[in-house]
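Undergrad: quick one: sequence plus predicted model below, questions after.
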Amino acid sequence: MSRTPPRRRGASRRAGLGGVAGVLGELLLTAGVLLLLFLVWQLWWTDVIADREQTGIVQSLQQDWGEVDGERVAPRQDGPPPVPEVAGETMVFGTMHVPAFDRVEFPLAEGVGLADVLDVKGAGHYPQTALPGQVGNFSAAGHRNTYGRVFEDIARLEPGDPIVVETAEAFYVYEVTEALIVQPSDVEVIAPTPGRPGVEPTARMLTLTACHPMFSARERYIVHAEFAYWTDRADGIPEALATAAGAAAGEGR
């Protein structure tokens, strides 16, 4: 009578380990797929949704404000610029034009909350900082990646580059003075007099803030700009935007 040889203990253990390894491999593969889907959603799909929403916001504003004659260069106005009324929290009150950016126009809303402003509406105005055209430091934050990434190209800005804020009444033209990298705790960059808390402001300034480096919130990339001039929206577009449009047309030939 033949006997079935007993199964070796080592072989049984190897089979058990092989089964555990197989399950672990499947779990890792599933986790990898989920991570990839998350990255696709975070890095691409949030941009698709935000771009759609922000484009709709800009179009709605233009309809409410009336069209601007893009063929006419508005003269620079004398005297202090008009200061828009304080917008309600999360409300869009203007747009920002940055000719040096790939995306040259995007909405500007009140507040810097992620879920209700920066993730859905574009750039956000820091409450308690100056308003466009006002003496002080008009400060705005924006994403550098994901959710429309309105400040993605912030590191391109160089001294003299224009940043233009548009409201229902006017265009406010600021010109870049400097860029710097700071720690998130260095909030004095948005002080009324940038970098000098407690000092009474005498100039009209603008500050942009974004996370740095790309895909990280370890530091902040800061751009300061100084008010140059303003134009009446009813008169056409400011020279800064007309020059940028002309340069873009020339490059396209």
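TA: Sure, I can see it.

Undergrad: could you use CA atoms for every contact and neighbour count after this?
TA: OK.

Undergrad: in what helix or strand does H224 lie?
TA: Following DSSP states H and E, one finds H224 within strand 219-232.

Undergrad: elements contacting that strand?
TA: On a contact count with 3 or more Cα pairs under 8 Å, 6 or more residues apart in numbering; DSSP states H and E, strand 219-232 meets strand 170-182, strand 204-212.

Undergrad: let's bring in a second model and compare:
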Amino acid sequence: MAGRSRATVTSVLGELLLTAGVIVLLFVAWQMWIGDVIINAQKNAEGAATIRQWAEAPAPEPPPLVEEADGTTSYALPVLRHPADGQRFAIMRIPRFGADYAKDIAGGTSRARTLDRIGIGLYTQSKMPGEVGNFSLAGHRTTWGKPFNQLDKLKLNDAIVVETPDGWYTYRFRTLEYVKPTEVDVLDDVPQMPEQQTGERYITLTACSPLYSLAERIVAYGVFEGFQPRADGPPASLAPVEPATPSL
């Protein structure tokens, strides 16, 4: 009787451990794949709702035109105030990532307040869209909707568009590299050149790499192309392109 009792206790314990293991695996599957799909769609829907709200509101007065050194004219660039931590201020749109890609950008890069809850975060020292220097952002490459999952799929000259109530700031992708987490000079006004001032406007997108690891950072760089006020309608840079395949 005692032997059978011990065997029964052992069997029950084994079944409990097996069940616990299955539950853990199901949770991991949910967190890494199923939940990610749902969260990604939810965050795109939130961004799309904001875009509709801006589109339905009266368009702000376009900024004045200014003459460039080459004799051409362009709009004076409206520069936004630096947002508070967790404050949403713009929508990221990248046609290469799909027509429905519309991710909120908010101040700060903490996981709890911005990256997990909202999506894309603005570094504290970052410049703002269209401002001379480096408009630098962080986002997840896996989990929590993984807004920067496909950074490695960007192609030369791909549009990176930042939409605000005033209009659209278009940057063009230039290059990609992988750096150590300690190489924070990628966030300098001129990336990796702290002593230089070029008067150019850059965008830098950062995420952890490789997938499911914190060992490195993947960094995508772009340069500013132009600003289009909302009164002129969406820019040509938002035209659809062949979408990239998500990284697993």
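TA: Everything's here; your move. All values derive from a computational prediction rather than experimental measurement.

Undergrad: what about the alignment partner in the second structure of A203 of the first structure, distance to V132 of the second structure?
TA: Using TM-score structural alignment, the partner of A203 of the first structure in the second structure is E200. Per Cα to Cα, to the nearest Å, E200 of the second structure is found 6 Å from V132 of the second structure.

Undergrad: ok, P127 of the first structure - contacts?
TA: By Cα atoms under 8 Å, 6 or more residues apart in numbering, the residues touching P127 of the first structure are E110, G111, V112.

Undergrad: out of the residues you listed, which are buried?
TA: E110, G111, V112 (16 or more other Cα atoms under 10 Å).

Undergrad: can you redo the residues you listed as CSV with secondary structure?
TA: Formatted as CSV, these follow (DSSP: H, G, I helix; E, B strand; the rest coil):
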residue, secondary structure
E110, strand
G111, coil
V112, coil
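
Undergrad: right, and out of the residues you listed, which lies closest to L241 of the first structure?
TA: Among those, E110 lies closest to L241 of the first structure (Cα to Cα), at 23.9 Å.

Undergrad: pretty sure the closest one is touching G94, no?
TA: No: using Cα atoms under 8 Å, E110 of the first structure makes no contact with G94, being 9.5 Å away.

Undergrad: neighbours of the aligned partner of S216 of the first structure in the second structure, how many?
TA: Under the alignment (TM-score structural alignment), S216 of the first structure maps onto S213 of the second structure. Using other Cα atoms under 10 Å, S213 of the second structure has 11 neighbouring residues.

Undergrad: so S213 of the second structure versus L238 of the second structure, what's the distance?
TA: For S213 of the second structure, the distance to L238 of the second structure equals 32 Å [Cα to Cα].

Undergrad: check D189 of the second structure too.
TA: On the measure of Cα to Cα, D189 of the second structure and L238 of the second structure end up 26 Å apart.

Undergrad: could you check which of those two is surrounded by more residues?
TA: Legend: neighbour count by other Cα under 10 Å for D189 of the second structure and L238, higher for D189 (26 against 17).

Undergrad: that one -> the first structure?
TA: By TM-score structural alignment, D189 of the second structure lines up with P192.

Undergrad: isn't its match up against A203?
TA: No: P192 of the first structure is not in contact with A203 according to Cα under 8 Å; the separation is 9.1 Å.

Undergrad: overlap in contacts, those two.
TA: The contact lists of P192 of the first structure and A203 share G136, where a contact means Cα under 8 Å, 6+ apart.

Undergrad: wasn't M92 of the second structure part of a strand?
TA: Yes: per three-state DSSP, M92 of the second structure lies within a strand segment.

Undergrad: measure the aligned residue in the first structure for it to I181 of the first structure for me?
TA: Aligned by TM-score structural alignment, M92 of the second structure pairs with M96 of the first structure. Going from M96 of the first structure to I181 of the first structure by Cα to Cα gives 22 Å.

Undergrad: these two: which has the busier surroundings?
TA: M96 (20 against 16).

Undergrad: for the residue nearest to the more buried one when sequence neighbours are not counted, give me its contacts.
TA: Spatial nearest neighbour of M96 of the first structure, excluding adjacent residues (Cα to Cα, 6 or more residues apart in numbering): V165 at 4.6 Å. Contacts here follow Cα under 8 Å, 6+ apart; on that basis V165 of the first structure touches G94, T95, M96, H97, P132, F171, Y172, V173.

Undergrad: map the last one across to the second structure for me.
TA: The one in question is V173 of the first structure. Matched to the second structure by TM-score structural alignment, V173 of the first structure sits across from T170.

Undergrad: also the fifth one?
TA: Under the alignment (TM-score structural alignment), P132 of the first structure pairs with P129 in the second structure.

Undergrad: all helices of the stretch 1-150 of the first structure, in order?
TA: 9-40, 46-65 (DSSP state H, counting those that start in this stretch).

Undergrad: quick one: the longest one to helix 46-65, angle?
TA: The directions of helix 9-40 of the first structure and helix 46-65 differ by 10 degrees, with axes from the mean of the first three to the mean of the last three Cα atoms, to 10 degrees as the criterion.
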